[in-house]
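[1] Just need the structure, nothing else, for what follows:
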Amino acid sequence: MKYLSTRGRVRSLSFKDAVMMGLADDGGLLLPESIPQLTPGDIAALEMLDYPELAFQVLSRFVGDIPSADLKSLIDRSYASFTHPDITPVVHHNGVHILELFHGPTLAFKDVALQFLGNLFEYLLAERGEKMNILGATSGDTGSAAIYGVRGKENINIFILHPHRKVSPIQELQMTTVTDPNVFNLAIRGTFDDGQRIVKEIFGDLDFKAKYALGAVNSINWARVLAQVVYYFYAWGRVRKKTDCREICFSVPTGNFGDIFAGFIAKKMGLPIRRLILATNENNILTRFVRQGDYSIGAVSQTYSPSMDIQLASNFERYLFYLYDEQSGRVRDAMSELASTGRLAFTAAEREKVAQNFFAQAVSNAETLETIRDFHGKTGYLLDPHTAVGVRAALDLGDGQTPTVCLATAHPAKFGEAVQLAIGQEPTRPASLAGIEDREKRCETIDADTTAIKNYLATHAL
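    Here you go, the predicted model:
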C-alpha cells in the first residue's frame, strides 16, 4: 500500500514514511492510493473478533511495511492500557446503541488512535535511530490523549497548543498536570482554529520542519484516522449480533471531520453503513455544508461541547479529494479559494453525492443540556455534552428501522459543569481524575503567533 497527497505533488510513500511525514510536504493530507475492498464474506469473518485482533486485520490491509508480529505487538501494547475488556464496548439505551470510546487513559475517543500512534512513533524512531518533536493543536481531547500516548517515551518531545481558558477545566488539567520532561503545554491567547492554523503554517515551512524533525499528532496524520476506522467495524459486529441487521447508521459528534471521515473510509471499504449522521454544535459549518452546500467560515462560539468549537475542519480536505473524484488539481484550487475567501460553493451534483453518505444536524446549547437531562431521566445513563449532541441528532434523524450507533466520545466526568447544569449534580469521577486539581502543573501562556511558537520550539526541541 502506497500513499499520496490530496494535492497531488507527493505520492508513492510507504506507510512508515506517511506516518513520519504527517502533513504532506505539498500542504495536503495523505491518503492511501486505493481503499481496500472487503466482500460480505470478509466482513462476516471480522464481525466477532476481539478488538486487538480486529484492529490487526483492518490495519494490516493498509500497512505493508511493518512485519505482522511487530504490528500485532504495537496493537496489543496500545490497548493494554484500556480499563474495559472490550476496549470499546457497545451498550443499548432508549432505542440507540452507544459505542463507548472513553475507556482509555484520558477518558476520550482520541486514546483509541493516540495510544497506537505513540507506540508507532517510538517503534519507527528506534528503527531509524532518529528523534522527533511532535507539534499539535487541540480543542480539548487530542492534547491530553497525545501527551499520554508519548509521555516519557525515548527520542520524543511533544508540544501541544490549546486555547487559553477555552477547554474544560478537566481537559486542561489532564494536559497541564503531566510534568514529564518531554511534555510542553502551551496555552495560546486565541481559539483552536488559531492553533490549527499555526501548526499548518509551521509544517508548511519545510526547512524548519526538517531542521527540528517535526511530527504530526493531530488527525492530519493518516495513522490517526486509520486507527479510528477499526471501531466502526467493531460496533457493526456487536450490533449485528443483537439485531441481525443488514445496514447500520452511525451518529458522530464532530467538529474537525476526522472521526466521521474514519466512518466514511469504513463505508468505502464495504461496511454496510446506510448513512453517517454528522452532528455539530452551534459551530455548524459542517452541518451547513451537508444540508445547504454552504461551507463558509464564521466566528467560533463557545459551547458546552468545547472539543467541537471549530470552524475550519482540517480533515475536510480529505473528503473533498473523494467528492472531486480524486482530482488533486480541483482540491488545490478549492483550498486556495478557501484560504482567500473563507468559503466554498458546491454544485447540485456534488451536493447530491454528499447526501448519499451524510445526514447532518446542528444541536444548540439548550438542546444539549436537555438531551443529557432527558436521557438520564429515562435510562439512568449519563451522556457527556459531545455525545449528547450525537444522540440528539440520532433521535431526530433516525428512521426508526435501521439501528443507529452513537459514538460516545468522552466520559461525562470531563465536563462536570455542563452535567451539573443538566441534571443538578456533577458526575462521579473515575479513579484517574481523583485529586487532579491538587497535582503539580506545568504550562506556559503564549500569543497565538506563528513566530513566537517557532521560537519556543527552537529553544526546547530535541
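[2] CA atoms for contacts and neighbours, from now on please.
    Fine.
[3] mind listing the helices for the stretch 1-150 of the chain?
    Along the stretch 1-150 of the chain, counting by DSSP state H, counting those that start in this stretch, helices occupy 15-21, 40-46, 51-59, 68-79, 110-128, 141-150.
[4] Next, the angle helix 110-128 makes with the fourth one.
    Put simply, helix 68-79 runs at 140 degrees to helix 110-128, going by axes from the mean of the first three to the mean of the last three C-alpha atoms, to 10 degrees.
[5] Buried ones in helix 68-79, by neighbour count?
    Residues of helix 68-79 classed as buried by neighbour count (16 or more other C-alpha atoms under 10 Å): 71, 72, 74, 75, 76, 78, 79.
[6] Check the longest one too.
    With burial defined by 16+ other C-alpha under 10 Å, the residues of helix 110-128 counted as buried are 110-122, 124-125.
[7] Between the residues you listed, which sits nearest residue 86?
    Of all the buried residues of helix 110-128, residue 86 sits closest to residue 112, with 12.3 Å by C-alpha to C-alpha.
[8] Contacts only, for the residue nearest to residue 231 when sequence neighbours are not counted.
    Of all residues not flanking residue 231 in the chain, residue 88 sits nearest, at 7.2 Å (C-alpha to C-alpha, 6 or more residues apart in numbering). Each residue near residue 88 by C-alpha atoms under 8 Å, 6 or more residues apart in numbering is listed here: 51, 99, 100, 101, 102, 103, 231.
[9] quick one more, to check against the first:
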Amino acid sequence: MRYVSTRGGIEPVTFSQAVMMGLATDGGLLLPDAFPQVDAATLQRWAGLPFKALAVEVMYPFVGEDLSRDELEALVERSYAGFTHPEVTPLVELGELRILELFHGPTAAFKDVALQFLGNLFELLLERSGGRLNILGATSGDTGSAAIYGVRGQERIDIFILHPQGRVSPIQERQMTTVLDANVHNIAITGTFDDGQRIVKELFNDLPFKQAYSLGAVNSINWARILAQVVYYFYAWGRVSGGDAAHKVTFSVPTGNFGDIFAGYVALRMGLPVERLILATNRNDILSRFVHSGVYETGEVYPTISPSMDIQISSNFERYLYYLMDQDPAKVRELMAQMGSEGKLEVPAEKLAEVHALFQAAAVSEEETRQQIRETYTETGYILDPHTAVGVHAAKGIPGAICLATAHPAKFGAAVQEAIGMEAEPPVSLQGLMEKEARCAVLAADAAVIREFMKITLAG
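    Okay, the predicted model is just below:
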C-alpha cells in the first residue's frame, strides 16, 4: 500500500514515510491509495475479537510493508497496556442509549487511543533510522495532553504543543503543563485553536524549516492517528451485531476537527455496515452547516462548555473532500484555494445528495448540552461530559445509535456541576493535578514567534 496527497503534488510514499511526513509536502493530507476490503466472513470473525487482537487485524493491511505482524502486535500491546479498562474501549448500554467509552487511557480522553499508538510507533521508527523528531502540534484541549503522555521522556523526541490561552478547561491545561520532562514544551498562545492550527500548518509548509528541524505531526493530520481510531468503530459494531454483516449501525460523533468522524467514514469504506454517521457540533457549527448546505465557510470561534470542539477550520475535512470530489486532486486544490482566498468553498449541488445519504448533522446549544447531561443523569445515573452530551443530544430519536464518549466527565467539572449540581468522581489519572508544579510559555499567536522559540529551545 502507498499513500498519496489530497492535492496530488507528491509521489506515493510508504506508511512509515507518511507517518514521519505528517502533512504532505504539497500542503495536502495523506491517504492510502486504496482501502482494504472486509468481507462478511471477515466481519463475522472480527466481531468476537478482543480490542487488541482486532486492532492488529484492522491496521495490518495499512502497515504491513513497513512493520512485521510481530512488530505491530508488540506496538499494540505496549500502547494499550496502560488503559484502565480490560476492553480498552468498552460499550455501555443504558436502555436504548449506547455509549462507546473512549476515555480509559492515561489522559482520560479518546485521543489516547491513537496517540499512545503513535508515540510508540514514532519511537520504533526513530530507533530504526537513528534519527530525531521534533513534534509540533496544536490542541483544542485533549490532543495536547494525550500527545505529551505518548512521548514524554523519549530520548529521540522533543514535543512542542500550542494551546489557546484560557480556552481549554483547567484540568486540560494542567494535564499538559504539569508534565515537566525535559523533552516537553508547552506554549499557551494568545489566540484561538484555529490560530494554533494555522501556525502548525504554516511551519510545516516552511519546507526548509521542516527539514532542518525534523518536524513531525501528532495532530489528526497524521494518518496514523486516523488509522488507530478506525479500530473502535469495528469493535463497537462487533459488540452489538453478533457478527451479522447485514446489521447496520448508526454512530453519533461529537467532532470539531472531523478526524474522529472521518475514521468512521474509513471504516465504512472498508466495508463496515454503517447506516448513518451523525455529525454533532456545538455552537461552532462549520461542519453541520456544510452538511446542511454544501457550503463550508468559516465564522467566529465561540468559547463553549465543550471547548475541544471550539473550532472553525477542520483540518481533516480536506480528506473527506478528496473522496467527495471523486479523488480528483485538481478539484481539491481548486476548492482549497477558494477557501484560502474567500474563507469559504461550496461543493457542486449534485454532490450534496451524496453528503446527505451518509451524514446527518446537528449543532447543539449550550443549554441543550447542559439539559442532556441532566436528563441522562436523572434517567440512568450516568454522567456525560459536555462533548459526549452533544453527541447524545444529536442522536435523539434514533434508537440504538452508538454515541462516542470522547472524554471523562471529571475533565469538565464546572459544566457538569452546572448541569447536575455535582462533579464526577475523577479517575486516578486526574487526581491532584491542580496542586502540581506547572511550566508553560505564553507567546503571541504568530508563526515567526513560535519558529524562533523552537530554534532557541532546541539550540539550548
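[10] Need the TM-score from the superposition.
    Overlay of the two chains. TM-score (TM-score structural alignment, normalised by the length of the second structure): 0.98; 458 aligned residues with a C-alpha RMSD of 1.2 Å.
[11] The helices of the stretch 1-150 of the first structure into CSV, with extra columns for distance to residue 264 of the first structure?
    Listed next are the helices of the stretch 1-150 of the first structure as CSV, based on distance: least, C-alpha to C-alpha, whole Å:
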stretch, distance to residue 264 of the first structure
helix 15-21, 20
helix 40-46, 16
helix 51-59, 15
helix 68-79, 23
helix 110-128, 17
helix 141-150, 21
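[12] I'd assumed residue 218 was in contact with residue 225 of the first structure.
    No - with contact defined as C-alpha atoms under 8 Å, residue 225 of the first structure does not reach residue 218; the gap is 9.6 Å.
[13] can you confirm residue 360 of the second structure is in a strand?
    Yes - checked against DSSP: H, G, I helix; E, B strand; the rest coil, residue 360 of the second structure lies within a strand.
[14] What is the neighbour count of it?
    Residue 360 of the second structure: 18 surrounding residues under other C-alpha atoms under 10 Å.
[15] Same check on the one 5 residues further on?
    Other residues within reach of residue 365 of the second structure, judged by other C-alpha under 10 Å, total 17.
[16] Pretty sure it sits against residue 283.
    Yes - between residue 365 of the second structure and residue 283 a contact is recorded at 5.9 Å, counting by C-alpha under 8 Å.
[17] Alignment lookup: residue 127 of the second structure to the first structure.
    Correspondence of residue 127 of the second structure to the first structure, assessed by TM-score structural alignment: residue 126.
[18] how near is that match to residue 71 of the first structure?
    Distance, residue 126 of the first structure to residue 71 of the first structure, using C-alpha to C-alpha, to the nearest Å: 15 Å.
[19] likewise residue 119 of the first structure?
    10 Å.
[20] More neighbours: which of residue 225 and residue 218 of the first structure?
    residue 218 (28 against 22).
[21] what about the more buried one, which SS state?
    In three-state terms, and counting by three-state DSSP, residue 218 of the first structure is coil.
[22] Quick check: closest non-adjacent residue to it.
    That would be residue 136: by C-alpha to C-alpha, 6+ apart, it lies 5.6 Å from residue 218 of the first structure.
[23] cool, residue 144 of the second structure as well?
    In space, residue 144 of the second structure is closest to residue 161, 6.0 Å off (C-alpha to C-alpha, 6+ apart).
[24] What of residue 265 of the second structure?
    Leaving out its chain neighbours, the residue that sits closest to residue 265 of the second structure by C-alpha to C-alpha, 6+ apart is residue 277, at 7.9 Å.
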